[in-house]
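Peer 1: Sequence and computational prediction follow.
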Amino acid sequence: MNLLDVLLDPLDYAFMVRALVVAVVSAVVCAVLSCWLVLIGWSLMGDAVSHAVLPGVVLAYVVGAPFAVGALIFGLIAVALIGLVRSTSRVKEDAAIGIVFTTLFAFGLVLISVTPSQTDLNHIIFGNLLGVSSSDLVQVALLAAVALAVLLVRRRDLTLFAFDPIHANAIGLSPKRLSALLLGVLALTSVVALQAVGVVLVVAMLIIPGATAYLLTDKFSRMLVIAPAVSSAGAVVGIYVSYYYDTASGPMVVLTLGMVFALVYLFAPQHGVIGKQVRSRWKKRASKALV
């Protein structure tokens, strides 16, 4: 089997084509958002929102509504509850996040255990990328388009908020509104990625691409290009590997992204552990040669 056959054989199956499209779309929108999450330090917030949507998905199934509606509602509820606990008590933000997301996630697990279903609701937790339907594909594409459009339209304001919220406030921008906007997009993006990798692994797609790009460049504009490129490539490679080695597709996508991050962590020219040392040695040798 030559390389062309390896690339084209999976595309003979409609479910593989849908899986690839959903994975790439999810990877791109998650990666773009992850650039801001990494800069602001909202990794735990991404984990919280992605887990908190679980009861919304189960309840949406019970009443026959689209999964995305229930997930989005509970994502926004989680954000509101975290803000409420943080602002009306002595509990700090990280504790508020932990309390809200673990409670809502446990609520979702209880609902799954008591809900009679002909559908395997465990797919919500671990993902069912190969079982994505045409309607799911359209839903993911629309939600991703909305999330990506908001991020791109407000990218300058959000970037200023990420780097210097005090300056943003001084020039007339509202850090609270920008924070709420970013959290709303986070909830929407979690719903998109839910179709691809499930609740448990959504946080990986929301953090790993941005963290990888952060080690490769010092410019935020380049991060917005590198992160989705790395994420979408990792999604495609992960799905192809899962096809040929018969592994779970969602976890394999995340594992691929994790391996890419490990390589960048070690060998990135400026910020990699080994790459930084090699670069330093070459500089010393160059300076000695010039002397």
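Peer 2: Sure thing, it's come through. Everything numeric here is computed off the predicted structure, so don't read it as measured data.
Peer 1: hey, let's count contacts and neighbours off CA atoms from now on
Peer 2: OK.
Peer 1: show me the residues around Ala168 that make contact.
Peer 2: Shown here is Ala168, whose contacts under the criterion CA atoms under 8 Å, 6 or more residues apart in numbering are 157, 160-161, 174-175.
Peer 1: now do 7 Å
Peer 2: For Ala168, the contacting residues are 160-161, 175, by CA atoms under 7 Å, 6 or more residues apart in numbering.
Peer 1: Equivalent analysis for Gly258, please.
Peer 2: Applying CA under 7 Å, 6+ apart to Gly258 gives the contacts Ile208.
Peer 1: out of the contacts of Ala168, who's nearest Ile82?
Peer 2: Comparing those against Ile82 with CA to CA picks out Pro175 as the nearest, at 16.8 Å.
Peer 1: wouldn't that closest one be in contact with Pro165 here?
Peer 2: Yes: applying CA atoms under 7 Å as the test, Pro175 and Pro165 come out as touching, 6.1 Å apart.
Peer 1: circling back to that earlier point, specify which member of the contacts of Ala168 is nearest to Ser221.
Peer 2: The nearest member of those to Ser221, counting by CA to CA, is Leu160 at 12.4 Å.
Peer 1: Please, which helix or strand holds the nearest residue to that closest one once chain neighbours are set aside?
Peer 2: The shortest distance from Leu160 to any residue that is not its chain neighbour, by CA to CA, 6 or more residues apart in numbering, is 6.0 Å, and that residue is Ala168. Ala168 is part of helix 165-170, with elements assigned from DSSP states H and E.
Peer 1: chain center to that helix, what's the gap?
Peer 2: When distances are taken as CA atoms, centre = their mean, to the nearest Å, helix 165-170 is centred 27 Å away from the chain's centroid.
Peer 1: now stretch 86-102
Peer 2: The gap between the average C-alpha position of stretch 86-102 and the chain average comes to 22 Å, counting by CA atoms, centre = their mean.
Peer 1: and if you look at stretch 217-226?
Peer 2: Taking CA atoms, centre = their mean, one finds the center of stretch 217-226 at 17 Å from the center of the full chain.
Peer 1: if I pick His101, what's in contact with it?
Peer 2: Slight slip there: residue 101 is Phe, not His. 48-49, 51-52.
Peer 1: burial measure for Asn2, as a count.
Peer 2: Other residues near Asn2 come to 6 when the count uses other CA atoms under 10 Å.
Peer 1: With Ala213 instead?
Peer 2: Neighbour count for Ala213, taken as other CA under 10 Å: 29.
Peer 1: Just the element for it, please.
Peer 2: Secondary structure assignment for Ala213, by DSSP H and E: helix 175-216.
Peer 1: Beyond that helix, next helix or strand please.
Peer 2: In the C-terminal direction from helix 175-216 (assignment by DSSP H and E), the next one is helix 220-245.
Peer 1: Beyond that following helix, next helix or strand please.
Peer 2: If you walk from helix 220-245 toward the C-terminus, the next helix or strand you reach (DSSP H and E) is helix 249-267.
Peer 1: one more structure, for comparison:
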Amino acid sequence: MEVMIMIEALSYEFMRNALYAGLLASVVCGVIGTLVVVNRIVFLAGAVAHAAYGGVGLAYFLGWPVLPCTVGFSVAAGGLMAGATAKGMDKADRFIGALWAGGMALGILLLDFTPGYNVDLMSFLFGSIMAVPRADIWMMLALDVLIIVLVLYFYKDFMALSFDREFAATRGIPVLMLHFLMLAMVGASVVMVIRVVGLILVIALLTIPSSIALSRARSLGGMMALSTVLAAVFCMIGLALAYALNLTSGAAIISVAVVGQALDALWRKVAHSGEGEA
């Protein structure tokens, strides 16, 4: 049913752009979401995502393109958080919380000061995938390519960092640089996902596919690949439901993802019960 709905919907250009945006966002959800989950930095990713709203306000206040400006702001916020947590999370939580709230507050204030501001706030909070312009699609593609190249180049180092940071440091791996790079990529990635499901729901799409893949993949690369596929499936089914039932697209996508995670948990529970009885 969903396939037929999508075929009908794709006769419209805005739906084709929405599909492209969803698939491109799925790539970063799979690749960067995996790094976020295995490195246990979901809290940091959430902070970067909410601070990114400052970039939205700055873009409208200065009259700059929203996506490039927000990416730059988010990468800078990620850098600040990387610096604060370079030696551990123990004493950085208050700073991260302040940056989390401060970024959102700055964005709201800048929008208040923007003359003639008439942008729908809900589109940034809950996503506006059906209104993504073609120019943003090309930038999302460029960001995808850049992130994939960086992750492939540093793949072995990221693998060592993800599973034993202290061991990685003793092997001469640039742990601090990779920490900064990872959070910079998180900053760029969350902006792409915000276009799909919004600021409020961004962490769900960034982490749910990777959480499902965590127990099923045998390698970091396999986890990234499976996460990407799952995110793409969630986006396509959610888009189809949003189009057919006139739902908010971001909420529809995340609802599908949550159902997928619940079904996966139920399947694993049933499978383990069967093994115990055997």
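Peer 2: Yep, it's here. Note that this is a predicted model, so its numbers are computed, not measured.
Peer 1: which among the contacts of Phe101 of the first structure gets closest to Ser133 of the first structure?
Peer 2: Minimum distance to Ser133 of the first structure across these is 22.8 Å, recorded for His51 (CA to CA).
Peer 1: The helix or strand where that closest one lies - contacts with which helices or strands?
Peer 2: Using DSSP H and E, His51 of the first structure sits in helix 43-52. Secondary structure elements in contact with helix 43-52 of the first structure, counted by 3 or more CA pairs under 7 Å, 6 or more residues apart in numbering; DSSP states H and E, are helix 67-88, helix 93-114, helix 175-216.
Peer 1: Highest mean neighbour count out of the ones you listed?
Peer 2: helix 175-216 (a mean of 24; mean count of other CA atoms under 10 Å).
Peer 1: Might you calculate how far stretch 235-250 of the first structure sits from the centre of the chain?
Peer 2: What separates the centre of stretch 235-250 of the first structure from the centre of its chain is 18 Å, taken as CA atoms, centre = their mean.
Peer 1: which residues in the second structure does that stretch match up with?
Peer 2: Mapped onto the second structure using TM-score structural alignment, stretch 235-250 of the first structure covers residues 235-250.
Peer 1: Same question for the matching stretch: list its buried residues.
Peer 2: Within stretch 235-250 of the second structure, the residues that count as buried by 16 or more other CA atoms under 10 Å are 235-243, 248-250.
Peer 1: Ok, stretch 159-177 of the second structure next?
Peer 2: Judged by neighbour count (16+ other CA under 10 Å), stretch 159-177 of the second structure contains these buried residues: 159-162, 165, 168, 173, 175-176.
Peer 1: Gly103 of the second structure: which of these is nearest?
Peer 2: Among these, and counting by CA to CA, the member closest to Gly103 of the second structure is Leu176, at 24.2 Å.
Peer 1: excluding its backbone neighbours, what's nearest that closest one?
Peer 2: With CA to CA, 6+ apart as the criterion, Leu176 of the second structure has its nearest non-adjacent residue at 6.5 Å, and that residue is Ala86.
Peer 1: how much space between that neighbour and Ala49 of the second structure?
Peer 2: In this structure, Ala86 of the second structure and Ala49 of the second structure are 19 Å apart, going by CA to CA, to the nearest Å.
Peer 1: do the same with Lys156 of the second structure
Peer 2: In this structure, Lys156 of the second structure and Ala49 of the second structure are 27 Å apart, going by CA to CA.
Peer 1: Kindly report the same for Ser128 of the second structure.
Peer 2: Ser128 of the second structure sits 16 Å away from Ala49 of the second structure when distances are taken as CA to CA.
Peer 1: Between those two, which is the more surrounded one?
Peer 2: Applying other CA under 10 Å to Ser128 of the second structure and Ala49 shows that Ala49 carries more neighbours, namely 31 against 20.
Peer 1: Hmm, Gly198 and that one touching each other?
Peer 2: No: counting by CA under 7 Å, Ala49 of the second structure sits too far from Gly198 to count as a contact (9.5 Å).
Peer 1: residue contacts, the closest residue in space to Glu2 of the second structure that isn't next to it in sequence?
Peer 2: Closest residue to Glu2 of the second structure in three dimensions, ignoring its sequence neighbours and counting by CA to CA, 6+ apart: Ala240, at 5.7 Å. With contacts defined as CA under 7 Å, 6+ apart, the neighbours of Ala240 of the second structure are 2, 5-6.
Peer 1: What's the separation between Ala240 of the second structure and Ala251 of the second structure?
Peer 2: 12 Å.
Peer 1: what's the answer for Ile200 of the second structure, then?
Peer 2: Look at Ile200 of the second structure and Ala251 of the second structure: by CA to CA, they are 10 Å apart.
Peer 1: what's the overlap in contacts for the two?
Peer 2: Common neighbours of Ile200 of the second structure and Ala251, counting by CA under 7 Å, 6+ apart, are Phe126.
Peer 1: Leaving out chain neighbours, which residue sits closest to Phe113 of the second structure?
Peer 2: For Phe113 of the second structure, the spatially nearest residue (CA to CA, 6+ apart) is Phe61, at 7.1 Å.
Peer 1: go on, Ser174 of the first structure?
Peer 2: Leaving out its chain neighbours, the residue that sits closest to Ser174 of the first structure by CA to CA, 6+ apart is Ala168, at 7.1 Å.
Peer 1: Next one: the one you found from Ala187 of the first structure, what distance?
Peer 2: 23 Å.
Peer 1: What of Lys288 of the first structure?
Peer 2: Relative to Ala187 of the first structure, Lys288 of the first structure is positioned 54 Å away (criterion: CA to CA).
Peer 1: Same check on Leu11 of the first structure?
Peer 2: The span separating Leu11 of the first structure from Ala187 of the first structure equals 31 Å under the rule CA to CA.
Peer 1: just Leu151 of the first structure next, same as before
Peer 2: The spacing between Leu151 of the first structure and Ala187 of the first structure, counted by CA to CA, is 13 Å.
Peer 1: same question, Thr212 of the first structure
Peer 2: Counting by CA to CA, the gap from Thr212 of the first structure to Ala187 of the first structure is 22 Å.
Peer 1: Over to Tyr265 of the first structure?
Peer 2: Counting by CA to CA, the gap between Tyr265 of the first structure and Ala187 of the first structure amounts to 28 Å.
Peer 1: give me every residue that touches Thr228 of the second structure.
Peer 2: Contacts of Thr228 of the second structure were listed using CA under 7 Å, 6+ apart, and they are 26-27, 29-30.
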